[in-house]
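Chemist: Structure for this input, please:
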Amino acid sequence: MAHLLGAEALHLEYPTRIVFDSVTLGIDEGDRIGIVGRNGDGKSSLLGMLSGSIEPQSGRVTRRGGVRFGVLAQRDDLDPSATALHAIVGDRDEHEWAGDARIRDVMTGLASDIPWEARIDALSGGQRRRVALAALLIEDWDLIALDEPTNHLDVEGIAWLAGHLRTRWGANAGALVVITHDRWFLDEVCTKTWEVHDREVEPFEGGYAAYVLQRVERDRILAATEAKRQNMMRKELAWLRRGAPARTAKPKFRIDAANALIADVPPARDPIQLQRMAVARLGKDVVDLLDVGVSFGDREILKKITWRIGPGERTGILGANGSGKSTLLNLITGALEPTTGRVKRGKTVRLGLLDQQFSQLAEIRSDRVREVLAREKTTFAIDGKDHTPAQLLERLGFAREHLSARVDDLSGGQKRRLQLLMLLLSEPNVIALDEPTNDVDSDMLAAMEDLLDSWPGTLLVVSHDRYLLERVTDQQYAILDGTLRHVPGGVDEYLQLRAAQDARPSKAQSAPEKQGLGGSEKRAAEKELSSIERRLEKVAASVARVHDKMAAHDQGDIDGLRQLNDDLRALTDENDSLEERWLELGEQLD
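Modeler: Sure thing, here's the model as predicted:
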């Protein structure tokens, strides 16, 4: 494989600290490299030195002659007055770019919903980011460097980008260097991992799963100083090996070594025990959405949603950008009232919301972190052990010196950690997380997941981070065309549904006018609808009885609790099927 780029003895420092000290590395054709590390350790600075936008104090970066190097930085340099179309295709004639299959694929994958004649300065941050990414990917490059390319992309966009990068070059052609906290994306795309830490860049073979194994081995050697990180990463590895076998089948690392490392590591969480505790804290009534709809003016966002959220459920919510995920969370938390239908909340429900805007920190922005913690409760129980707020903050990656910082001076990642800590300290029994991975590095994500594993309550997560959804939730729902649908197959099933949805012809363009039901068909549909409504009432009563049995059951009888849990899931699945059919019949009768 031909050498593309080399870096020798790079040294970079700022007035307050040394970032890198004598870093030497190289990039060859065929390399697919993911860069990981804590926020602030120098990932973007490393990419800047490799691309030439940052000059090191010493050392040098050399490229093979004629190498075409494309870079997507965190900030774009798009012309604010240009149109979206011109920013992507430049001065190419329409027949030129429209006739190029690769350009069409990129524009369909990233910019199909962006108004092409809109000026760049009129686009949202997410749209502008996708335009910049599309403008980069339509060009020919030998080496591409991407800094957080999945920011502002939804699950479909991330899946498209992963597929594009996997097939963009042949097996031993081209090279990719990418910084991302999206661990699913790292495993899908990368065959090498560089960890940036302690002024150096440490290479690992394989994507994120392989990196976790090798890092656990390294941490075992440094057990005295790395005990806390070791335990967390061993738990992460246990989940990777037990919960997602398909992910660890690709990297070529030693399976026997992985099994030996996790032999004494318990599962990430005990769902039976957590559900029993959740029922005890919440009772059987949590939040019921009953035939709920939300409209803003003439635009209908959500329609006819019926969803009964049970105690201890851990649910991920999927959907494209703008589909109504945050609206759904706002309905559940009471921040928004439905246009139609009603939302019923249990008397014992205490809701906690982690939103994207850091609203929980607005009133304390001028306070110091230690002042904020001093106003909170003195201890918080996790895994049966009491932790002080300061200990929890340390567990979430805060250094002791951060305790003296003002909240408004914290970085985005630090604010997210403090926001999560305050949410947990308020002791809610229902938590809703709206894009919790924004501004958070992979170590912090592992720490967040570790805390959520032992949290006994109902958990609702909206995120485009596929890894997080699969890691902390036990089921997924998707918002499709304003309706809520259970997707037992998780993200893969959702992507299939969205692909089928996109493949259907537009109703406005090609679908025939909806024909009303005939007299006999209408009577049959009304009869089935009435039967379904009676069965739904019986299923709801059965669910309530199972919840009562779980609350009163002997907690030592694990087999009995497991059987009750299986009964509950069977009833929930039946309820979902009945509701889906009820909605279909309702649409036919409208």
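Chemist: from here on, contacts and neighbour counts on C-alpha atoms
Modeler: OK.
Chemist: contacting residues around the residue positioned nearest the centre of the chain?
Modeler: Geometric centre of the chain, nearest residue: residue 465, 1.8 Å, by C-alpha atoms, centre = their mean. Residue 465 makes contacts with 155, 182-184, 437, as judged by C-alpha atoms under 8 Å, 6 or more residues apart in numbering.
Chemist: Relative to residue 166, which of those is nearest.
Modeler: Residue 166 lies nearest to residue 184 out of the contacts of residue 465, by C-alpha to C-alpha, at 13.6 Å.
Chemist: Mind listing what's buried along stretch 187-198?
Modeler: For stretch 187-198, a neighbour-count test (16 or more other C-alpha atoms under 10 Å) marks 187-197 as buried.
Chemist: Return the subset of those residues lying in strands.
Modeler: Among the buried residues of stretch 187-198, the residues falling in strands (DSSP state E) are 192-197.
Chemist: Okay, residue 364 and residue 124: tell me how far apart.
Modeler: Going from residue 364 to residue 124 by C-alpha to C-alpha, to the nearest Å gives 28 Å.
Chemist: Could you check which of these two has the larger neighbour count?
Modeler: Set residue 364 next to residue 124 and count neighbours by other C-alpha atoms under 10 Å: residue 364 wins out with 15 against 11.
Chemist: these two touch, right, the more buried one and residue 407?
Modeler: Yes: judged on C-alpha atoms under 8 Å, residue 364 makes contact with residue 407 at a distance of 6.9 Å.
Chemist: Please name every helix or strand in contact with the longest helix along the chain.
Modeler: In the chain, assigned by DSSP state H, the helix with the most residues is helix 519-552. The helices and strands touching helix 519-552, judged by 3 or more C-alpha pairs under 8 Å, 6 or more residues apart in numbering; DSSP states H and E, are helix 271-282, helix 558-589.
Chemist: Only the buried residues of it, if you could.
Modeler: For helix 519-552, burial by neighbour count (16+ other C-alpha under 10 Å) applies to 525-526, 529, 532, 536, 539, 543-544, 546-547, 550-551.
Chemist: got JSON lines for the residues you listed, with distance to residue 283 too?
Modeler: JSON lines is the format used below for the buried residues of helix 519-552 (distance: C-alpha to C-alpha, whole Å):
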{"residue": "525", "distance to residue 283": "36"}
{"residue": "526", "distance to residue 283": "35"}
{"residue": "529", "distance to residue 283": "30"}
{"residue": "532", "distance to residue 283": "27"}
{"residue": "536", "distance to residue 283": "21"}
{"residue": "539", "distance to residue 283": "18"}
{"residue": "543", "distance to residue 283": "12"}
{"residue": "544", "distance to residue 283": "10"}
{"residue": "546", "distance to residue 283": "12"}
{"residue": "547", "distance to residue 283": "8"}
{"residue": "550", "distance to residue 283": "10"}
{"residue": "551", "distance to residue 283": "8"}
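Chemist: and this one, so I can compare the two:
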Amino acid sequence: MANLIAAERISLALGTQQLLDEVSLGVGTGDRIGIVGRNGGGKTTLLSVLAGKQPIDSGRLTRTAGLTVGVLTQQDGLSPESTVAEAVLGDLAEHEWAGQARVREILDGLLGGVSLSAVGGHDALVGPLSGGERRRVSLARLLIDDPDVLLLDEPTNHLDVEGVQWLATYLSTRRATAGNALVTITHDRWFLDAVATLTWEVVDGRVEQYEGGYAAYVLAKAERSRVAAATEDRRQNLLRKELAWLRRGAPARTSKPKFRIDAANELIKSEPDPRNEVELVRFATTRLGKDVIDLLDASVSVGDRELITKQTWRLAPGERTGIVGVNGAGKSTLLRAIAGLHPLSAGKRKEGRTVQLAFLTQELRELDEVMGLKVIDAITEVKSYIMLEGKETSASSLAKRLGFSGSRQQTRVSDLSGGERRRLQFLRLLMTEPNVLMLDEPTNDLDIETLTSMEDVLDGWAGTLLVVSHDRYLLERMCNRQVALLGDGRIRELPGGVEQFLELRSAATRSEASTAPTSASAPAAASAGLSAGEVRELRKTVARLEKSLARSAEREQRLHQQLLEAATDHVKAAELDAQLREIHAERDQFEMEWLEAAERLDD
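Modeler: The predicted model follows:
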């Protein structure tokens, strides 16, 4: 493997901060590298150095002769006066790009087909496009150009779940060759695991290098810390809890984690589950009672468009639900309707008397009023102490858990980065001690370490949680239930999680693309070598398992209700807890079988 870009003892300081301190590394042919690290730690600066756009103070940076490099920054740089076709295809004539399967695949995957239908057609202007649409246009242009080295800064920002899935598949399979390379900054842990063969962590001016994606990085980091007898106990506990999730959660049921299972088992064999579900439900019931928020035969509209049609949804105490869906299906609007911030066009909303609701929006405007305050004062202005994990926790202690060191707590809010403001926004919400928490795209602007800390804090938070996110890892980590909006006005249960959502979307796309009866009877699975009979049997298996999962969910819901009623009867609660564990084990088995059958259909 030859180096395409080599850095030898490079150093760079911006202001008083030493971002790179005699760092040596290389980008080789075939490499797919993910860069992680704290906000403001130098990730984007390192990418700019590799791109040749950021001068270094000392050291040497070399490239192979004739190397082409393509860069995706967080600011797209698109001309608002350009048409979509001009921005994506440049000077390519239609007969040139239309005859290339690779170009058609990119247009289809990112822009809805060769007609660019997802962004309004060839002649649509770039200016009025949404952030997500502009991101897709920039990515499409870069992938069509196909440089030797791709440098991507947060490529999943503004992409929905399907967009992230397509991009990960394309980068790790279709584009991956022995002669090119990829370097990407990302906070999306699922994407990092799906794409990266190496992980670089930028920390304190160093670049620590790890084999594999996120799962391998977590294990290796924990092992290094253990061997070095690190004194950072809190960080060690977070890493081990994260490993427990990786081993026991949905990602462990696929082949994606690349770390050694034996080493992982040894490290986490004494680790409890990240959350004690029974205790959290019991605490949540004490705080909330039996009634939380109900939508009854509810419809939700924006203008003349109806997003939700006559749906009933009853939120339970302690429920942790993730919402996924296609762009424009109304995920954020549904969240606002549940919160009572968007009126229903039909039906009824009921809210329990004890509900204390907090809503993390995608906006940071609520911090405008505290811009002149220090971080710790902006937090204690809300409250100085809260109860978390059954004990009193100070504002300063909670701030440290979410990345604000003692000195950083004395920084003025106006001097914080975007990621730090997002953390502060979340902290101020927690200090109100809500018992219902709604998070709208909480991963925006947050680094992986902060996301892990946020998940850890919420592991001990007793209340009802609703999350809208395109981050598959976060949804599976924080939520034990997922629902989907598919654009048909329904709120659909997803016993198979995000994988089931993607399968439903794939099936819908195939159905729409079918133009003849024979097309419908020859699904993609047949092309992978399955006979028509095997396809039918697999579909029957998937349908049977979905019914079994639905029945398990109903039984689980009944047991939760019985548990609420027996909250003060410890003997009865223990019996119900044992039954719940049996159902969880049964559900895990059903999910594993479902995933295996679904993967065979998809292959």
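Chemist: what distance separates the longest helix of structure 1 from the centre of its chain?
Modeler: Computed by C-alpha atoms, centre = their mean, to the nearest Å, the chain-centroid distance of helix 519-552 of structure 1 equals 34 Å.
Chemist: again with stretch 409-422 of structure 2
Modeler: Relative to the centre of its chain, stretch 409-422 of structure 2 is centred 23 Å away, using C-alpha atoms, centre = their mean.
Chemist: matching residues in structure 1 for it?
Modeler: Mapping stretch 409-422 of structure 2 onto structure 1 (TM-score structural alignment) gives residues 403-416.
Chemist: same deal with stretch 375-386 of structure 2?
Modeler: Taking TM-score structural alignment, stretch 375-386 of structure 2 hits residues 369-380 over in structure 1.
Chemist: contact partners of the matching stretch?
Modeler: Contacts with stretch 369-380 of structure 1, where a contact means C-alpha under 8 Å, 6+ apart, come from 364, 386-390, 402-407, 425.
Chemist: number of nearby residues for residue 28 of structure 2?
Modeler: 20.
Chemist: Quick one: residues contacting it.
Modeler: The contact partners of residue 28 of structure 2, by C-alpha under 8 Å, 6+ apart, come to 1-5, 181.
Chemist: same thing but at 7 Å, please
Modeler: Listed by C-alpha atoms under 7 Å, 6 or more residues apart in numbering, the contact set of residue 28 of structure 2 reads 1-4, 181.
Chemist: Please narrow those residues to those residing in helices.
Modeler: Among the contacts of residue 28 of structure 2, no member falls in helices (DSSP H).
Chemist: So which of those is the closest to residue 305 of structure 2?
Modeler: residue 181 (44.2 Å).
Chemist: State the distance from that closest one to residue 70 of structure 2.
Modeler: 11 Å.
Chemist: Looking at those two, which one has more neighbours?
Modeler: residue 181 (25 against 18).
Chemist: Contact partners for that one?
Modeler: Counted by C-alpha under 7 Å, 6+ apart, residue 181 of structure 2 has contacts 28-32, 148-150.
Chemist: Out of these, which comes closest to residue 539 of structure 2?
Modeler: Of those, the one sitting nearest to residue 539 of structure 2 (C-alpha to C-alpha) turns out to be residue 32, at 35.2 Å.
Chemist: quick one: whichever residue in structure 1 pairs up with the closest one from residue 135 of structure 1, how far?
Modeler: Counting by TM-score structural alignment, residue 32 of structure 2 lines up with residue 32 in structure 1. Residue 32 of structure 1 sits 21 Å away from residue 135 of structure 1, going by C-alpha to C-alpha.
Chemist: quick check, residue 208 of structure 2 in a helix?
Modeler: No: using DSSP: H, G, I helix; E, B strand; the rest coil, the assignment for residue 208 of structure 2 is strand, not a helix.
Chemist: excluding its backbone neighbours, what's nearest it?
Modeler: Distances taken as C-alpha to C-alpha, 6 or more residues apart in numbering place residue 201 nearest to residue 208 of structure 2, at 5.1 Å, with adjacent residues excluded.
Chemist: now residue 280 of structure 2
Modeler: Residue nearest to residue 280 of structure 2 in three dimensions, not counting chain neighbours: residue 462, with 5.0 Å by C-alpha to C-alpha, 6+ apart.
Chemist: Next: residue 291 of structure 2.
Modeler: Nearest residue to residue 291 of structure 2, sequence neighbours excluded (C-alpha to C-alpha, 6+ apart): residue 352, at 4.8 Å.
Chemist: Return the residue of structure 1 aligned against the one you found.
Modeler: Counting by TM-score structural alignment, residue 352 of structure 2 corresponds to residue 346 in structure 1.
Chemist: Contacts only, for that match.
Modeler: Contacts of residue 346 of structure 1 by C-alpha under 7 Å, 6+ apart are 285-287.
Chemist: which of these tops the neighbour count?
Modeler: residue 286 (24 neighbours).
Chemist: Distance-wise, check the spatially closest residue to that one that is not a sequence neighbour relative to residue 285 of structure 1.
Modeler: Counting by C-alpha to C-alpha, 6+ apart, the nearest residue to residue 286 of structure 1 once its immediate chain neighbours are dropped is residue 346, at 4.8 Å. Using C-alpha to C-alpha, one gets 5 Å for the distance from residue 346 of structure 1 to residue 285 of structure 1.
Chemist: again, but for residue 113 of structure 1
Modeler: Counting by C-alpha to C-alpha, the gap from residue 113 of structure 1 to residue 285 of structure 1 is 40 Å.
Chemist: and if you look at residue 392 of structure 1?
Modeler: For residue 392 of structure 1 relative to residue 285 of structure 1 (C-alpha to C-alpha), the value is 30 Å.
Chemist: which residue ranges form the strands in the stretch 101-250 of structure 1?
Modeler: For the stretch 101-250 of structure 1, applying DSSP state E, counting those that start in this stretch gives strands covering 143-147, 175-179, 192-197, 200-205.
Chemist: Fine by me, we can end here.
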